[in-house]
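Participant: Can you look at this prediction? I've put the sequence above it.
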Amino acid sequence: MHQPPRRDRRLSRRMQPASTRRRAARLTVAGADVVLVGYFSAKERDFMTLMASAATALAARGARVVGQIVQRRGVSDGGAHKMGLPYSSRTLLSYGKVREVAAGCKQANADAAVFVASLTERQRRALTAILGCPAVSLSDVLADD
């Protein structure tokens, strides 16, 4: 027998309205203790300056940076063509570094983890669940002004 084609509902279940996605990313950093997390390619030589400017931008908005963690993507694992890619599409960082960030957030009793790199909605949800505090992109925090 011939069956009618099924409609794929997976995409409609996964996609949220844009207003919901933006609302989830918003975080008031004024008065919040945050851990600043950077993900940089080994080609990026001036990553400490970028971290310092991100910390300054957060401090200007009233946040207190209680910790800084950096993940560097080296050339030895995977070659130079993978240096711009994240270690994990789910969490951006390697598994060990995610555990280190989670421990740092817990130890500092941080209100949020602010990532210098942009996060996808999936990464944001996964990192928030793993870290135990909201994970947001620096660009989202700066855009809320």
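Facilitator: Nice, thanks for sending it over. Residues are numbered from 1 along each chain as shown.
Participant: contacts and neighbour counts: CA atoms only from here.
Facilitator: Fine.
Participant: need the strands for this structure, in chain order.
Facilitator: Remark: strands assigned in the chain by DSSP state E are 33-41, 64-73, 112-115, 135-137.
Participant: Tell me which of the ones you listed sits nearest to residue 101.
Facilitator: Closest to residue 101 of those is strand 64-73 (CA to CA; 6.9 Å).
Participant: what packs against that closest one?
Facilitator: In terms of contacts (3 or more CA pairs under 8 Å, 6 or more residues apart in numbering; DSSP states H and E), strand 64-73 is packed against strand 33-41, helix 47-60, helix 95-108.
Participant: what does the shortest one contact?
Facilitator: The one in question is strand 33-41. Strand 33-41 is contacted by residues 47, 51, 55, 63-74, 83-84, 92-93, 101, 104-105, 109-117 when judged by CA atoms under 8 Å, 6 or more residues apart in numbering.
Participant: Only the buried members of those residues: can you turn that into a ChimeraX selection?
Facilitator: With 16 or more other CA atoms under 10 Å as the criterion, this ChimeraX line picks the buried residues out of the contacts of strand 33-41:
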select :47,51,55,63,64,65,66,67,68,69,70,71,72,73,74,83,92,93,101,104,105,110,111,112,113,114,115,116
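Participant: how near is the nearest residue to residue 102 once chain neighbours are set aside to residue 113?
Facilitator: Counting by CA to CA, 6 or more residues apart in numbering, residue 102 lies nearest to residue 131, which is 4.6 Å off, once chain neighbours are set aside. As for residue 131, its distance to residue 113 is 8 Å (criterion: CA to CA, to the nearest Å).
Participant: Below is structure B, check it against A:
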Amino acid sequence: MQQNRRRDRRPVRRAGANCEPVPAAPVVEGADVVLVGFFSGKQKDFGALMDAAAGELARRGARVVGRVVQRRGVSAGGAARMALPYSSRTLLSYGKVRETAALCARTRAEAAVFAWPLTDRQRRVLTRMLGVPAVSLEPDADESA
């Protein structure tokens, strides 16, 4: 026997509905930015990678006013999931997104720069959640795919 399926009661979200366009790569020249990194627990040189990303931003004329690092696989979670993002929607865990938003507000940052490629959807969601434009330092995931 088949079971009756319950209707999903979540509100319907249509593509393009209630979404303001987010610029693909706002200019970070002369801007105060928060640098956000996402790294696997196996990656031991994440500090050097964050320093290199901060150097690249400085070369472009931006000033890094804060850093946030999300590491996956440090605690119990299994080796198979280490390279996967916490959320396909935000890349980071929800708590780390809140921490980043608070840091952006406290430092009055003008953008959050991710040292990881972001999809258009991630950029839109993170921009809304952080209150500042979320941009990627690396080429976007949508463009490289």
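Facilitator: Looks like it came in fine. Note that the structure is predicted; figures quoted are calculated from it, not measured.
Participant: on that earlier part again, could I get the strands of the first structure in a markdown table, plus columns for distance to residue 122 of the first structure?
Facilitator: A markdown table is the format used below for the strands of the first structure (distance: least, CA to CA, whole Å):
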| stretch | distance to residue 122 of the first structure |
| --- | --- |
| strand 33-41 | 17 |
| strand 64-73 | 19 |
| strand 112-115 | 14 |
| strand 135-137 | 11 |
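Participant: Among those strands, which comes closest to residue 123 of the first structure?
Facilitator: strand 135-137 (8.6 Å).
Participant: and the helices and strands packed on strand 64-73 of the first structure, which is most packed in?
Facilitator: Highest mean neighbour count among these (mean count of other CA atoms under 10 Å): strand 33-41, with a mean of 23.
Participant: what stretch of the second structure does it fall on?
Facilitator: Strand 33-41 of the first structure corresponds to residues 32-40 in the second structure, going by TM-score structural alignment.
Participant: chain center to that stretch: distance?
Facilitator: In terms of CA atoms, centre = their mean, to the nearest Å, the centre of stretch 32-40 of the second structure is found 8 Å from the chain centre.
Participant: try stretch 65-84 of the first structure
Facilitator: Centroid separation for stretch 65-84 of the first structure versus its chain: 14 Å, with CA atoms, centre = their mean.
Participant: how far does that stretch stretch from start to finish?
Facilitator: End-to-end span of stretch 65-84 of the first structure (CA to CA): 26 Å.
Participant: what sits up against that stretch?
Facilitator: Residues outside stretch 65-84 of the first structure that contact it (CA under 8 Å, 6+ apart): 33-43, 55, 58-59, 87, 93, 97, 101, 104, 108, 110.
Participant: can you redo the helices and strands packed on strand 64-73 of the first structure as a markdown table with distance to residue 139 of the first structure?
Facilitator: Below are those laid out as a markdown table (distance: least, CA to CA, whole Å):
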| stretch | distance to residue 139 of the first structure |
| --- | --- |
| strand 33-41 | 13 |
| helix 47-60 | 10 |
| helix 95-108 | 19 |
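Participant: So which of the ones you listed is nearest residue 143 of the first structure?
Facilitator: Comparing those under CA to CA, the one sitting nearest is helix 47-60, at 11.7 Å.
Participant: can you give me the angle that closest one makes with strand 33-41?
Facilitator: Taking axes from the mean of the first three to the mean of the last three CA atoms, to 10 degrees, helix 47-60 of the first structure and strand 33-41 form an angle of 150 degrees between their directions.
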